[in-house]
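Pasted the sequence and its predicted model underneath.
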Amino acid sequence: MSGAAAHDPHALGHGEAPISERGPASKEIVVAYGFWIFILSDFILFSGFFAAYAVLVKETAGGPSGRMLFDLPLVAWETAALLLSSFACGMAGVAMLARNARWFQVAMGVTAALGAVFLALEVSEFVDLIGDGNGPDRSAFLSSFFALVGCHGLHVTLGLVWLTTMMAQVWAKGFREDIVRRVACFMLFWHALDIIWVALFTTVYLLGAGA
């Protein structure tokens, strides 16, 4: 037995190799770190859209402003659907930790259904605005509005595709380690979309309707 092992038979720290000699980090750490960078870059992307909207919100070119256009009850239903979908997504995470495939699929199915309701209401809002002649080409204000809200809607659409893929993988292969990592990344992405929508609902709809 070496001197280090004799003084530290349970490897409590004296025999530990320096950090520089321990080799590469585990895949779990690398994936989590990389995905956090992606999430932060997405926040930066939305910050640009928010900044553009803040600059152009009063540039209506003589057309209607948010106060005349925004249907707050409809947007409230959108918000409720997305927030409830985030709660269901959290329940799916609990089921995943318990390795309960049935409740995982149920919770993810509810998440998908509520996300689809959110998208349907948003598309309905866009169709009504464009049908009334208030499309993105009407004014700089509406261009920035459609760009910001539409970008969020596109993210939700991609999230739903990702969600159904994760459901299929868990159904086919179970809670394999790599699949659990992917599901955890999806849940982080979905909750981030919730945070962005709360900011969007407050700054665009609530402040716009009261301006």
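Here it is on my side, so go on. Remember, it's a predicted structure, so these values are computed and weren't measured experimentally.

Every contact and neighbour count from this point should use C-alpha atoms.
OK.

just checking, Val156 touches Gly115?
Yes: counting by CA atoms under 8 Å, Val156 sits close enough to Gly115 to count as a contact (7.2 Å).

Determine the longest helix present in the chain.
When every helix of the chain is counted residue by residue (DSSP state H), the longest turns out to be helix 140-173.

And for Leu56, the neighbour number?
17 (other CA atoms under 10 Å).

returning to what we had before: now do the buried residues in the longest helix of the chain.
Of the residues in helix 140-173, 140-149, 152-153, 156, 159-160, 163, 166-167, 169-170 count as buried by neighbour count, 16 or more other CA atoms under 10 Å.

now stretch 102-117
Within stretch 102-117, the residues that qualify as buried by neighbour count (16+ other CA under 10 Å) are 103-112, 114-117.

closest to Met91 among the residues you listed?
Ala107 (6.2 Å; CA to CA).

want to compare, so here's the second one:
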Amino acid sequence: MPHESTAEHWGSEAARAHAAHLGMWLFISTEVLLFAALFTTYGVYRSVYPEVWREAQAHMDVTLGTVNTVVLVTSSVLVALAVHATREGRPGTGGALLGLAALLGVTFLVLKGVEYAGHAREGGLPGEWYRLEALPKPGASLFFSLYYLLTGLHAVHVTLGVGVLTVLAVRAAAGGFSASDHTPLELGGMYWHLVDVIWLFVYPILYLS
């Protein structure tokens, strides 16, 4: 339960939780605007270099991208189940589910690292480091620059999310949450779902379209 002074400051536990959720929604809005700008930039350059974009996408590892999508969606489901379990008074189960979700987040990052290594070996690097002999056309290096920008920024968010989930899992296992007091868990879940939704936009435009 929150300290009495904290409860008095906000007026009630409900008001404190509402303020925390509002703050998270504002944060999510800024993240949506950031990635919306990047997606728009990607779309503009795709319209300028349509043929090159299609050829560059042929060098994407669709299998790894698809596996990572399944991994991230599964982790998001586990987080939702963790919140549900905690609301029902089973914080221990919630902590275990959060731990599994964090492990899947690490799996996502490892697979992304494998994919990056493959691109590096064939020369599909950003900017002045671009050396992909199979696709020497103008605009190809720009595709890979945007690819690394989008996926790299998303990977940073995944890394932060794994840290958040790990902390929440430890707190849950230690009895830090209850059916009536689990706002941090809900906020962490909101952030992780944001990471998942962003990837569900990144995946099709880079690997499938």
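Nice, thanks for sending it over. All values reported here derive from a predicted model rather than from experimental measurement.

Format the buried residues of stretch 102-117 of structure 1 as JSON lines; extra columns: distance to Arg176 of structure 1 and secondary structure.
Below are those laid out as JSON lines (distance: CA to CA, whole Å; DSSP: H, G, I helix; E, B strand; the rest coil):
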{"residue": "Trp103", "distance to Arg176 of structure 1": "17", "secondary structure": "helix"}
{"residue": "Phe104", "distance to Arg176 of structure 1": "14", "secondary structure": "helix"}
{"residue": "Gln105", "distance to Arg176 of structure 1": "15", "secondary structure": "helix"}
{"residue": "Val106", "distance to Arg176 of structure 1": "19", "secondary structure": "helix"}
{"residue": "Ala107", "distance to Arg176 of structure 1": "19", "secondary structure": "helix"}
{"residue": "Met108", "distance to Arg176 of structure 1": "17", "secondary structure": "helix"}
{"residue": "Gly109", "distance to Arg176 of structure 1": "20", "secondary structure": "helix"}
{"residue": "Val110", "distance to Arg176 of structure 1": "22", "secondary structure": "helix"}
{"residue": "Thr111", "distance to Arg176 of structure 1": "21", "secondary structure": "helix"}
{"residue": "Ala112", "distance to Arg176 of structure 1": "22", "secondary structure": "helix"}
{"residue": "Leu114", "distance to Arg176 of structure 1": "27", "secondary structure": "helix"}
{"residue": "Gly115", "distance to Arg176 of structure 1": "26", "secondary structure": "helix"}
{"residue": "Ala116", "distance to Arg176 of structure 1": "27", "secondary structure": "helix"}
{"residue": "Val117", "distance to Arg176 of structure 1": "30", "secondary structure": "helix"}
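
Asp42 of structure 1: which of these is nearest?
Closest to Asp42 of structure 1, out of all of the buried residues of stretch 102-117 of structure 1 and judged by CA to CA, is Gly115, at 19.2 Å.

gap between the aligned partner of the closest one in structure 2 and Gly163 of structure 2?
Counting by TM-score structural alignment, Gly115 of structure 1 lines up with Gly105 in structure 2. Using CA to CA, to the nearest Å, Gly105 of structure 2 is found at 10 Å from Gly163 of structure 2.

Repeat that for Asp61 of structure 2.
The gap separating Asp61 of structure 2 from Gly163 of structure 2 is 27 Å, by CA to CA.

Strands of structure 1, start to end?
Along structure 1, counting by DSSP state E, no stretch forms strands.

and Glu28 of structure 1, what does it touch?
Contacts for Glu28 of structure 1 (CA atoms under 8 Å, 6 or more residues apart in numbering) come out as Arg181.

An error on my part: the question was meant for Gly65 of structure 2.
Gly65 of structure 2 sits next to 203, 207 when contact means CA under 8 Å, 6+ apart.

aligned partner of it in structure 1?
Using TM-score structural alignment, Gly65 of structure 2 pairs with Val75 in structure 1.
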